[in-house]
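Q: Give me a model of this one.
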Amino acid sequence: MTSNRVEKTPVTLLGLGAMGTALARTWLSAGHPLIVWNRDPARSAALGAQGARVAGSAAEAVAAGTLVVVCLLDDIAVERVLDGTGLDGKDLVNLTTTTPAQSRARAVWARERGARYLDGGIMAVPPMIGVREAGGYVFYSGSQGLFDQHRATLGVPAGTTYVGTDAGFAALHDVALLSAMYGMFAGAAHAFALIRKEDIDPASLAPLLTDWLVAMAPSVHETAGRLRSGDYTGGVVSRLAMQVAGTPTFLDTAEQQGVSPQLLSPYFELMRRRLAEGGGEEDLTGVIELLAL
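A: Model prediction:
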């Protein structure tokens, strides 16, 4: 008789915070042998009760398997935890939030120690991990060979999106998307502040705000097209000059409602600068040029 059982790739996981614990539980549920280590042994013990093998040290955990996933607080923690561990021949996947420069330096650091390196940027919060319909995924960059070999295993907790061999690209994509998210949050915060003192239920504004943001979101494709072509004026519907002329209304309304304009003013100032440089016939794409240091 032959067994139809598919052997699952063992995973070593260092770091059991909220995200690390969510990753661990998902791999365990999918049947992957899991070795865990955490500075606080209480978190490790909880997963040990669920079937994970608990290592007594980070070095022991790394030595126990080939695929090593790190999910720690920051890059300093990564170096501290991995210092003294044997990385030769290991496949190191770093899911710690870092800057692109830190990711690139960490890739060099790992290669010097004989490891293949893959950096990851998680586009999800812990409750989304292991829930396919939630839409969470992870950007990966670095060793394509590592990614291709372990793609199925890495895809168990969340979707996978490989963005290139440059180890810094995952972190860069991560921060780019999150930066846009915070910009959206800032606009929403200003919108809610405007109605805060009025007899307007925030719950009635919320769906209107959501629908409007969804309707405006496709404009990012037009912006990308203009950046690629370098043409900021062709087919423009809302000229920069017209939009700048309308900004006093936003500022006056904020003042009348007793709301600080601090979330809008920096962007309006960039719009005025671009207009002063002769960009009146453009849309808002030219503002991006002013952000380069």
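Q: Going by C-alpha atoms from here, please, whenever you check contacts or count neighbours.
A: Noted.
Q: in the protein, which spans are strands?
A: 11-14, 34-37, 53-54, 67-70, 91-94, 116-123, 137-142, 159-162 (DSSP state E).
Q: what about those, which gets the closest to Ala193?
A: strand 116-123 (28.1 Å; C-alpha to C-alpha).
Q: which residues sit against the closest one?
A: 89-97, 103, 107, 110-111, 136-143, 146-147, 167-168, 170-171, 173-174 (C-alpha atoms under 8 Å, 6 or more residues apart in numbering).
Q: Next, the structure of the following sequence, for comparison with the previous one:
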Amino acid sequence: MQNLDTGLAPVAVLGLGLMGRALAEAFLRAGHPTTVWNRTAAKAEPLVAQGAKLAGSPADAAAAAPLVIVCVADHDAVRELLDSLGDVLDGRVLVNLTSGTSLTARETAERVERKGGAYLDGAILAAPQGIGADAAILYSGPRSAFDPHEPTLRVLGAGTTYLGDDHALSSLYDVAVLGLMWGILNGFLQGAALLGAAGVKATAFTPVATTGIATVADWVAGYAQQIDDGTYPAPDATIGTHLTAMEHLVHESESLGVSTEFPRLVKALAERAVADGRGGDGYAAMIEQFRTPAAGARA
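A: You can find the predicted model right below:
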């Protein structure tokens, strides 16, 4: 199924929202024959002007290429698409770049495999503007499905990463990174609110915040090793010491009339760790609070 003019494998892109259009444009720029489909056909017009072929149905689009990329609103839309494809996926690889969960990844894999296709679940850790450049995109599923199409998939981003055979891995990594993002952003917003109460602009706080984030980022590799080893030395500060500082953050927020909800949540986790006998351990021992469902229920 090679294109005689370019020698590059054809691809099909189903779903032309902001991200779907960016995916299709990246393939077109790289010279891949690209067939597209979208529920609202008018969204395909700029891509057709760039050389894409517009298919009349999802099945027609999928039939045009050995590699089928799906990027739609949610997994209900993914299921609807799959139901419309019939047996056209037989012998093809479907890559789903729609955000979801590990459960939906496994369910979708089963649906695709029942239709005779191979399934790769994917997660895009980038904005549409990063597609075709430095975008980080994670893939999980059978290695036999990823390897033949790796050169084509690398067109979408320099950060293309294969995680393993388990279809669920890309979704798990995705939500883990989202949690990391919100933790960092919420911490920044709490700090900006505190300083704002003292008349300091958020832009003035930004250089100091950026330095602080970089410092914490440098700790991650060491913490990760401690977590894998199951030992939590405290060469710098114990959880008990951190707890004292957390109390300062709560009191400072109270005194300035700033919300204490976020710092109180952080403090409550540390208090439980101390109650569990972890007060003298390094901060990485907090992983035990996140591993325990009962801890989340108590929160």
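Q: now what about the TM-score between them?
A: Here the TM-score for the pair of chains, by TM-score structural alignment, normalised by the length of structure 1, is 0.94; 286 aligned residues with a C-alpha RMSD of 1.5 Å.
Q: can I get the strands of structure 1 in a markdown table with distance to Ala45 of structure 1 and mean neighbour count?
A: A markdown table is the format used below for the strands of structure 1 (distance: least, C-alpha to C-alpha, whole Å; neighbours: other C-alpha atoms under 10 Å):
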| stretch | distance to Ala45 of structure 1 | mean neighbour count |
| --- | --- | --- |
| strand 11-14 | 14 | 27 |
| strand 34-37 | 9 | 27 |
| strand 53-54 | 7 | 20 |
| strand 67-70 | 18 | 23 |
| strand 91-94 | 23 | 25 |
| strand 116-123 | 25 | 26 |
| strand 137-142 | 27 | 25 |
| strand 159-162 | 28 | 20 |
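Q: Tell me which of those strands lies nearest to Val237 of structure 1.
A: So among those, strand 116-123 is nearest, using C-alpha to C-alpha, at 33.1 Å.
Q: what's that closest one aligned against in structure 2?
A: Taken onto structure 2 by TM-score structural alignment, strand 116-123 of structure 1 occupies residues 118-125 there.
Q: For that stretch, what is the distance to the chain centroid?
A: Centroid separation between stretch 118-125 of structure 2 and its chain, computed with C-alpha atoms, centre = their mean, to the nearest Å, is 10 Å.
Q: Could you name the residue of structure 2 that is farthest from its center?
A: Going by C-alpha atoms, centre = their mean, the residue of structure 2 most distant from its centre is Ser255, 37.3 Å out.
Q: on that earlier part again, please tabulate the strands of structure 1 in TSV, including the columns distance to Met181 of structure 1.
A: Compiled in TSV, the strands of structure 1 are given as follows (distance: least, C-alpha to C-alpha, whole Å):
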stretch	distance to Met181 of structure 1
strand 11-14	28
strand 34-37	32
strand 53-54	37
strand 67-70	25
strand 91-94	23
strand 116-123	11
strand 137-142	16
strand 159-162	19
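Q: These: which one's closest to Asp199 of structure 1?
A: Of the strands of structure 1, nearest to Asp199 of structure 1 by C-alpha to C-alpha is strand 116-123, at 36.9 Å.
Q: so how much does the closest one differ from structure 2 once superposed?
A: Average distance, strand 116-123 of structure 1 versus aligned residues of structure 2 after superposition (mean C-alpha distance after the TM-score superposition for structure 1): 0.7 Å.
Q: my guess is Leu251 of structure 1 meets Pro261, correct?
A: Yes. If you go by C-alpha atoms under 8 Å, Leu251 of structure 1 and Pro261 touch, sitting 6.3 Å apart.
Q: was I right about Leu14 of structure 1 contacting Pro41?
A: No. Between Leu14 of structure 1 and Pro41 there is no contact under C-alpha under 8 Å: 11.7 Å.
Q: Leaving out the residues flanking it, which one is nearest to the residue most central in space within structure 2?
A: Nearest to the geometric centre of structure 2 sits Asp174, at 2.9 Å (C-alpha atoms, centre = their mean). Nearest residue to Asp174 of structure 2 in three dimensions, chain neighbours excluded: Ala123, at 6.0 Å (C-alpha to C-alpha, 6 or more residues apart in numbering).
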